[in-house]
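Asks: coords below, sequence missing:
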């Protein structure tokens, strides 16, 4: 899509709010900055001048924050979907939104066990229905007993329903072989909510310097967006693409040394398995991060929402809590917050917004402040809490739902493993592309070599080269991806993120279209 057509799309959008939203992304997005006529939003500017709140006097932190996976490409993809519904001719029949890890939107079927429990807690009259197994009914009753008035429509305690928190603690104990106190478990509306609750505690200027947080580059844009919103400094540490996106201690040292010149580093975020990179950290890497964080007095945030999504032979998930504890003192006394979600894994229940945070070794006074902070939000969504209970308290051997649950879970994970290999193998077979193995999570992050003419054309239009590529891909194939610049990348390199979530037949078609487009793109701009 050219800058001229994109400008036209914005100027003539009938939806004023959408227009303003796109305007903010065009101005502030790291991968899409246009100039001249394409920033001429006279209608919205005139209307804004009559408002009490406008772009000039609103919170500047909100104005500059961005979330790349829902940026201008998705807006254009939605516009194309509407054009297709109106019968506009395109060289494709549907838009494939490979920009976000939304499992069910890509055709993954819900896990029967989870949906049956949700049905019973939502409509308790079904507890008398003979179609539902007894183990399903037992779980539903336990959840409802934890709800005031026996209804999931009531508020719960702010940290979540006690019995579910206890089930989470038991799950962590089984996973790590280490005791877990349920009072350290806080249920949340998806891992994102828990992550923001912890980062919020770190917002404090010290000795005149703003707080900084180390985040991996490439990163999940939740972190850059939240740090911008909280007026905190982003400290990027680059993962090593040549070592399968591994963590390098020298790079951590470089990033924190540079950061201390302008901010006060207070925490480090690690995403394992990785998003968008799909790597699974070795135990040695996990130990390195822990020792580095201890040496530098950093709070550890372990984003472990993809812990069920490990595919590659020889790869294994190691929780930060397990490794930290097994290292012994002084590391076992370090402050750590780890996060899990029901949105990923084999469940894919993104829209129900369930997750948990486990915090260990927190100062008791700080923990009290954390509890006070989350109480202002009243409680996480109760249906999300119920889904989290299903994840951490699944059917056990001998229970009626056990075999079908295990079969569905294994089928989902097996298919994801096959798709992970297919995606990486296909991209590596295409000239001008290279892709590390997708060891885990739900994404591939290939590097693309773009022709010099295409790079120059993109820069002439004021667009990042990988965004130029992505818009061309969307307009010609209907495939929506996210440019690598939305996640961060080494200067002079170009990437994109795509999910591995389309169902096998649709994924093969997507990859065929991708290959044909890429070869034509190289030919056009050679």
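Replies: Yes, it's here. Remember, predicted model here, so these are calculated numbers, not experimental data.
Asks: C-alpha only now, for contacts and for neighbours.
Replies: Will do.
Asks: residues contacting residue 391?
Replies: By Cα atoms under 8 Å, 6 or more residues apart in numbering, the contact set of residue 391 is 114, 342, 347.
Asks: now it: which helix or strand?
Replies: In the assignment (DSSP states H and E), residue 391 maps to helix 382-392.
Asks: so for the helix or strand just after that helix, what gets flagged as buried?
Replies: Next in sequence after helix 382-392, counting helices and strands by DSSP H and E, comes helix 402-428. For helix 402-428, burial by neighbour count (16 or more other Cα atoms under 10 Å) applies to 405-406, 408-409, 412-413, 416-417, 419-428.
Asks: tell me the helix or strand right after helix 402-428.
Replies: Beyond helix 402-428 toward the C-terminal end (DSSP H and E), the next one is strand 433-434.
Asks: helices or strands up against that following strand?
Replies: Applying 3 or more Cα pairs under 8 Å, 6 or more residues apart in numbering; DSSP states H and E, we find strand 433-434 packed against helix 402-428, strand 447-448.
Asks: any idea which of these gets closest to residue 240?
Replies: strand 447-448 (12.7 Å; Cα to Cα).
Asks: and that closest one, how far out from the chain's middle?
Replies: Distance of strand 447-448 from its chain centroid, counting by Cα atoms, centre = their mean, to the nearest Å, is 21 Å.
Asks: what does it contact?
Replies: Contacts to strand 447-448, defined as Cα under 8 Å, 6+ apart, come from residues 432-435, 493-496.
Asks: if we can go back for a sec, ranking the contacts of residue 391 by neighbours, who comes first?
Replies: When neighbours are taken as other Cα atoms under 10 Å, the top entry among the contacts of residue 391 is residue 342 (29 neighbours).
Asks: tell me the contacts of that one?
Replies: Counting by Cα under 8 Å, 6+ apart, residue 342 touches 190, 305, 348-350, 353-355, 384, 387-388, 391.
Asks: alongside the first one, take a look at this:
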């Protein structure tokens, strides 16, 4: 992997056993198997003949019978409005109350959807005044998921980026948000503040104090708070547990708890089951005015989840009964996932922490890391001569030399003058999901390549 001399061409050397694309945070795509009982319930609902087949565990058949009992004519092929509109939202509401230590949740405030990427543009479009000469502004974090900026554009609004504070573990900096607001108000009317927690691609989990500061800021600036909380079941550090913005808002008391408008998101893709292919999720509306909530009840164009996605979501949301085998399997699966993520996060810190020119903030949640890499001025000049961002240039050279695909931090946004890498599912970060042995190979290959890159371009 080392260069022949300052101007020598790169000689690709593949890393044995490492896939060409190791960047995904799709649990199943990187080899983490599905939870069998969820698929068994779905299979019995699709094919009721299996309800009498002892090849399926009785617990799965029993749950499938209950699901089918709520379907029109006991068949999943119908529209099944009652199951979608009453049954599943009621169980989601109970799930949210358990998650938030008893904070009330009414099923009417739960809206099922076919995933965050499909519902987000619809939500933002409800806040856009189409007749106004001034565009609606949506504050989005940098770094952050590209989905937020893309959805803002699709909704007819304008994305207003605000920087996260890398030196404080990617915290939301109120002063930076206010400065972004001040500049934006010359050209648009900011109405929404987007916050991603746990962070993506940064892997941070916000502290309660930081969340309270965000709530106060939203109240003072009259902003709707939009909380992307889809990674909530991947917060793996006991000392930094996930707290929902709804719970924090409620526990702050009046007048904030009844004044701040909040929309939060949950996705089956990033749940403990990691079932990305079934396209299901939900959002919860808190203190949201009727002009925004009414379209959710009336509009037929809302992207709804397919029936199988809704069934899996339903099983995950169902209140646990003591000794219930499905809940036991879910809990074992959840604890195994969190152990693996915590172990791999430590591995990332250990391997990258020993590498000169690479720095990675501690990862507390999610499934990726966002390390900062040093790139010599000569490499940056050569990249720009080719019309490339420097981190894009680095990632291309890494892929040519090792076969490893990671995404450049510039696709997610990054502090000016810095360069990062990420491994994509939605472009970027080092995935924490591959098996540990493979992850260690990837990290070691990355650090060796970076050292060679520094030598060649220094």
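Replies: Structure received. Owing to the predicted nature of the structure, the values given are computational and were not obtained by experimental measurement.
Asks: can you pull the TM-score for these?
Replies: Superposed pair, TM-score by TM-score structural alignment, normalised by the length of the second structure: 0.90. Supporting alignment: 437 aligned residues with a Cα RMSD of 2.0 Å.
Asks: coming back round to it: distance to residue 77 of the first structure and secondary structure added to the contacts of residue 391 of the first structure, as TSV?
Replies: As requested, the contacts of residue 391 of the first structure are exported to TSV (distance: Cα to Cα, whole Å; DSSP: H, G, I helix; E, B strand; the rest coil):
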residue	distance to residue 77 of the first structure	secondary structure
114	31	helix
342	27	coil
347	26	coil
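Asks: adding distance to residue 257 of the first structure, write these out as CSV.
Replies: Output for these, formatted as CSV (distance: Cα to Cα, whole Å):
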residue, distance to residue 257 of the first structure
114, 47
342, 37
347, 40
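Asks: so which of the residues you listed comes closest to residue 360 of the first structure?
Replies: The closest of those, once distances to residue 360 of the first structure are taken by Cα to Cα, is residue 342, at 21.3 Å.
Asks: what's the closest one aligned with over in the second structure?
Replies: Aligned counterpart of residue 342 of the first structure in the second structure: residue 268 (TM-score structural alignment).
Asks: reformat the helices and strands packed on strand 433-434 of the first structure as TSV; add distance to residue 255 of the first structure.
Replies: As requested, these are exported to TSV (distance: least, Cα to Cα, whole Å):
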stretch	distance to residue 255 of the first structure
helix 402-428	30
strand 447-448	23
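Asks: which among those is found nearest to residue 3 of the first structure?
Replies: strand 447-448 (21.5 Å).
Asks: mean deviation of the closest one from the second structure?
Replies: Following the fit onto the second structure, the mean deviation recorded for strand 447-448 of the first structure is 0.5 Å by mean Cα distance after the TM-score superposition for the first structure.
Asks: read off where that strand ends up in the second structure.
Replies: Against the second structure, strand 447-448 of the first structure falls on residues 372-373 (TM-score structural alignment).
Asks: same question for stretch 267-285 of the first structure.
Replies: Residue span in the second structure matched to stretch 267-285 of the first structure, by TM-score structural alignment: 192-210.
Asks: now the end-to-end length of that stretch.
Replies: Criterion Cα to Cα, to the nearest Å; first-to-last residue distance in stretch 192-210 of the second structure is 18 Å.
Asks: what helix or strand is residue 441 of the second structure on?
Replies: helix 436-457.
Asks: what's the match for residue 371 of the first structure in the second structure?
Replies: Residue 371 of the first structure maps onto residue 297 in the second structure, with residues paired by TM-score structural alignment.
Asks: show me the contacts for residue 296 of the second structure.
Replies: Here residue 296 of the second structure is in contact with 111, 302 (Cα under 8 Å, 6+ apart).
Asks: distance check, the match of residue 342 of the first structure against residue 232 of the second structure.
Replies: Remark: distance between residue 268 of the second structure and residue 232 of the second structure (Cα to Cα) = 11 Å.
Asks: residue 80 of the second structure now?
Replies: Residue 80 of the second structure is 29 Å from residue 232 of the second structure, where distance means Cα to Cα.
Asks: show me which of these two is the more surrounded one.
Replies: residue 232 (24 against 16).
Asks: quick one, what contacts whatever residue of the first structure lines up with the more buried one?
Replies: Aligned by TM-score structural alignment, residue 232 of the second structure pairs with residue 307 of the first structure. Contacts for residue 307 of the first structure (Cα under 8 Å, 6+ apart) come out as 272-273, 317, 345, 441.
Asks: nearest to residue 24 of the first structure, of these?
Replies: residue 441 (30.5 Å).
Asks: centre-most residue in the first structure?
Replies: residue 220 (5.6 Å; Cα atoms, centre = their mean).
Asks: in the second structure, what residue corresponds to that residue?
Replies: Using TM-score structural alignment, residue 220 of the first structure sits opposite residue 145 in the second structure.
Asks: again with residue 183 of the first structure
Replies: Superposed on the second structure with TM-score structural alignment, residue 183 of the first structure falls opposite residue 108.
Asks: helix, strand, or coil at the nearest residue to its match once chain neighbours are set aside?
Replies: Spatial nearest neighbour of residue 108 of the second structure, excluding adjacent residues (Cα to Cα, 6 or more residues apart in numbering): residue 89 at 7.4 Å. Three-state assignment for residue 89 of the second structure (DSSP: H, G, I helix; E, B strand; the rest coil): helix.
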